[in-house]
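[1] Compute the structure for the input listed below.
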Amino acid sequence: MTINEYLTEYAGLPVVTYDAGATGAGETPAPGEAAWRVTETDGPGFKASFASFVNTVDTAEVTALVIGFWDMEPFPVQVLTDAAASFPNLKSLFVGDIVLEEAELSWIQHTDLTPVLRAFPGLERLDVRGAEDLTLSPFRSDALKTLRFESAGLPGEVVRAVAASELPNLEHLDLWLGIEERGGDATVADVEPFLDGARFPSLRHIGLLNSPHLDEFAAVIGSAPVVPRLESLALALGVLTDRGAEALLSGQPLTHLRRLDLRHHYLSDAMVARTKAALPGVDVDLVFSGTSMADPTDVLGDYGSWDFFVAISE
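    Okay, the predicted model is just below:
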């Protein structure tokens, strides 16, 4: 799996790329009717493009902002925080709408994103793609409802910072945990605060994705107190085998879920059929990984003969 297409929709709005080099008065949407994408162009770099955007578009009306490629350097946080007063109605922010031809997921350079959260206390949604050198301190937000990290290796330090944050209205959490070789060293203990049902009272979706340890997470989720109030659950894009699926199905009921995302799995054909049969009213995504697992003994026995991999490790 690779990320090779830019966002076309974000926060319920069409994504429109701001062209800092445009000279005509061509048709553009009203500022509040689009998710505006600002990126480095062939002419000015990212900082100049962003300054042009702020000076040209009525950003007081902008509710959704998408940050594209900013060169192979750490994300220029100060460019964004210095302009915070120009975005009084910003509700949704995507940092890193960057595709393969610009940078691999594991190459996207970050820094401490805590100042962004402090500068925009009204954010209801934050999506971050990439995690190289990403850091975060615990923070409080009464507005944040959706938090997503797309990563080939999400540092455990970042996961622990989110777990220690005060987010009473957080409803949707996605963590692409990645592999240790890319800095993805989060453990089961690091995600348990999201599963205990107490610290994040509004959670309705949890996604633990792109991890080689999905079987371990599934075993914990089987008895996690948060599960009865979830509407959707994702254990996808990583290494989920029959062991993990068995833990899910033998644990507490999942029939109340609207959706269960298990894409890019390593389940046997028999376990795929069993999972579908056990959850007849649930939208279960079991799109196959492409590796044949027809013989369950291969899954339940020694994995040495199989090449298990997460969806994105570069």
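
[2] switch to C-alpha atoms for all contacts and neighbour counts from now on
    Will do.

[3] Residue 208: neighbour count?
    Residue 208 has 22 neighbouring residues, counting by other CA atoms under 10 Å.

[4] In which helix or strand does it reside?
    Secondary structure assignment for residue 208, by DSSP states H and E: strand 205-209.

[5] Kindly report the same for residue 118.
    When the helices and strands are read off by DSSP H and E, the one containing residue 118 is helix 114-119.

[6] Can you name the element that comes right after that helix?
    Going down the chain from helix 114-119, the next helix or strand is strand 125-129, by DSSP H and E.

[7] Tell me the helices and strands packed up against that following strand.
    Applying 3 or more CA pairs under 8 Å, 6 or more residues apart in numbering; DSSP states H and E, we find strand 125-129 packed against strand 92-95, strand 146-150.

[8] Comparing those strands, which comes out most buried?
    strand 92-95 (a mean of 22; mean count of other CA atoms under 10 Å).

[9] now that strand, how far from the chain's geometric center?
    11 Å (CA atoms, centre = their mean, to the nearest Å).

[10] which other residues reach it?
    The contact list for strand 92-95 (CA atoms under 8 Å, 6 or more residues apart in numbering) reads 11, 63-68, 123-129.

[11] What residues of the helix holding residue 118 count as buried?
    Buried residues in helix 114-119, defined by neighbour count with 16 or more other CA atoms under 10 Å: 116-117, 119.

[12] again, but for stretch 176-191
    Those would be 176-180, 182-187, 190-191, for stretch 176-191 by 16+ other CA under 10 Å.

[13] Pick out the most distant pair among those.
    Using CA to CA, those span at most 18.5 Å, a distance reached by 182 and 191.

[14] one more to put side by side:
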Amino acid sequence: MTSTQLLETCRDRTTFTLSDTDDSRTLPSAGAVTWRLDCAYETPFTELWRHFTDRVATDDVRSLIIGPWWHDEYAELRPALELLLADAARFPALRALFLADCTGEECEISWLQLSDITPVLERFPLLEELGVRGGDSQGLGPETLSLRPVRHEALRVLRFESGGLPAPVVRAVAASDLPALERLELWLGVSQYGGDTTVADLAPLLTGGRLPALRHLGLQDSEIQDEIAAAVAAAPVVAQLESLSLSMGTLTDTGAEALLRGQPLTHLRHLDLSHHFLSADMCDRLRAALVPAGTEVDVSDRQKPHRSRGEEWRYVAVSE
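    Down below sits the predicted model:
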């Protein structure tokens, strides 16, 4: 995993990282940068948080990234998250938040020990963009990533990056009222790492009824990508989309055939199927069907199945 600047608010700003309480640099204006807190395996997060909130005009902070929050060994996110929640009133301008922005070199995605993130949406009613990485599918701690159904009027972007996204989280997203949500991206992952989402869990999302503003949908990194493609091919939500991503998973010609035989996709500006197991002929068919209509089709990063003892194995882009 690489560090992600997924949020639009973050993209428009230079990222400024704080990792040391002895940092004597002249700090930029609070609202001019995306702030990234990184304990760098040395500073307790409690101390770094106090350093940050004492030195920075938090009422002007618009975007915040929580990087590695542990200083000696992997730890649960909850204590760090509780500090943010306790100080929520000090961040009235916060519009973008990314939790657990850690690279694979810092911590495997399946080791990131998250918790219930529902209070983030409850305490920050003006938040527009939320990104979350991890889930602790290895059971390293007593908690794992969770979410309860919520109503949030302002959220425009929601992204979960996981090698195994728990089905209850997906069902909670589907049961939430998010009238302003424009972009939803779910890395579903594999069952070995807790990714137990089924097509039935996704069904309420695919109707689009609770997501009237949705323009981009990503159902990615799944070992049941063919089943998802077949469901998407007949999903009402597709008609309102401008872009669709079924990338990073185990998509084969079976799933792509379902897409071609399903509802028209020529209204899409972009169809992302990258990291796939499609044949060259199928890639040509997809481009021939969609590109002339103006749809950009990404079929890059073609994979080949592993073969062992007469069996074929297909793999997602991100699991552990």
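
[15] Got a TM-score for the pair?
    The TM-score (TM-score structural alignment, normalised by the length of the first structure) is 0.92; 303 aligned residues with a CA RMSD of 2.0 Å.

[16] Which of the buried residues of stretch 176-191 of the first structure sits closest to residue 222 of the first structure?
    Closest approach between these and residue 222 of the first structure, by CA to CA: residue 191, at 13.9 Å.

[17] Where do the strands of the first structure begin and end?
    Under the criterion DSSP state E, the first structure carries strands at the ranges 9-10, 13-17, 35-38, 64-67, 92-95, 125-129, 146-150, 172-176, 205-209, 232-234, 259-261, 283-285.

[18] could you redo those as JSON lines and give each row distance to residue 140 of the first structure?
    JSON lines is the format used below for the strands of the first structure (distance: least, CA to CA, whole Å):
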{"stretch": "strand 9-10", "distance to residue 140 of the first structure": "24"}
{"stretch": "strand 13-17", "distance to residue 140 of the first structure": "27"}
{"stretch": "strand 35-38", "distance to residue 140 of the first structure": "25"}
{"stretch": "strand 64-67", "distance to residue 140 of the first structure": "21"}
{"stretch": "strand 92-95", "distance to residue 140 of the first structure": "17"}
{"stretch": "strand 125-129", "distance to residue 140 of the first structure": "14"}
{"stretch": "strand 146-150", "distance to residue 140 of the first structure": "13"}
{"stretch": "strand 172-176", "distance to residue 140 of the first structure": "15"}
{"stretch": "strand 205-209", "distance to residue 140 of the first structure": "19"}
{"stretch": "strand 232-234", "distance to residue 140 of the first structure": "24"}
{"stretch": "strand 259-261", "distance to residue 140 of the first structure": "29"}
{"stretch": "strand 283-285", "distance to residue 140 of the first structure": "33"}
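
[19] Could you look over those strands and pick the most buried one?
    Of all the strands of the first structure, strand 35-38 carries the top mean neighbour count, a mean of 26, counting by mean count of other CA under 10 Å.

[20] The strands of the first structure: which one's closest to residue 306 of the first structure?
    Smallest distance to residue 306 of the first structure across the strands of the first structure (CA to CA): 20.3 Å, for strand 205-209.

[21] how close does the closest one sit to the second structure?
    With mean CA distance after the TM-score superposition for the first structure, strand 205-209 of the first structure departs from the second structure by a mean of 0.6 Å once superposed.

[22] Run the angle between that strand and strand 172-176 for me.
    0 degrees (axes from the mean of the first three to the mean of the last three CA atoms, to 10 degrees).

[23] so where is strand 205-209 of the first structure in the second structure?
    Using TM-score structural alignment, strand 205-209 of the first structure lines up with residues 216-220 of the second structure.

[24] residues in contact with that stretch?
    Applying CA under 8 Å, 6+ apart, the contact partners of stretch 216-220 of the second structure are 182-189, 228, 241-249.

[25] give me that answer again for 7 Å
    Residues outside stretch 216-220 of the second structure that contact it (CA atoms under 7 Å, 6 or more residues apart in numbering): 182-188, 241-249.

[26] Ok, stretch 131-145 of the first structure next?
    When contacts are defined by CA under 7 Å, 6+ apart, stretch 131-145 of the first structure is touched by residues 106-114, 121-125, 151, 153-154, 158, 161-162, 164-172.

[27] What residues of that stretch count as buried?
    Under the neighbour-count criterion of 16+ other CA under 10 Å, stretch 131-145 of the first structure has 131-132, 134-137, 139, 141, 143-145 buried.

[28] Now tabulate those in CSV and tack on distance to residue 203 of the first structure.
    Formatted as CSV, these follow (distance: CA to CA, whole Å):
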residue, distance to residue 203 of the first structure
131, 23
132, 27
134, 24
135, 23
136, 21
137, 21
139, 17
141, 14
143, 13
144, 11
145, 9
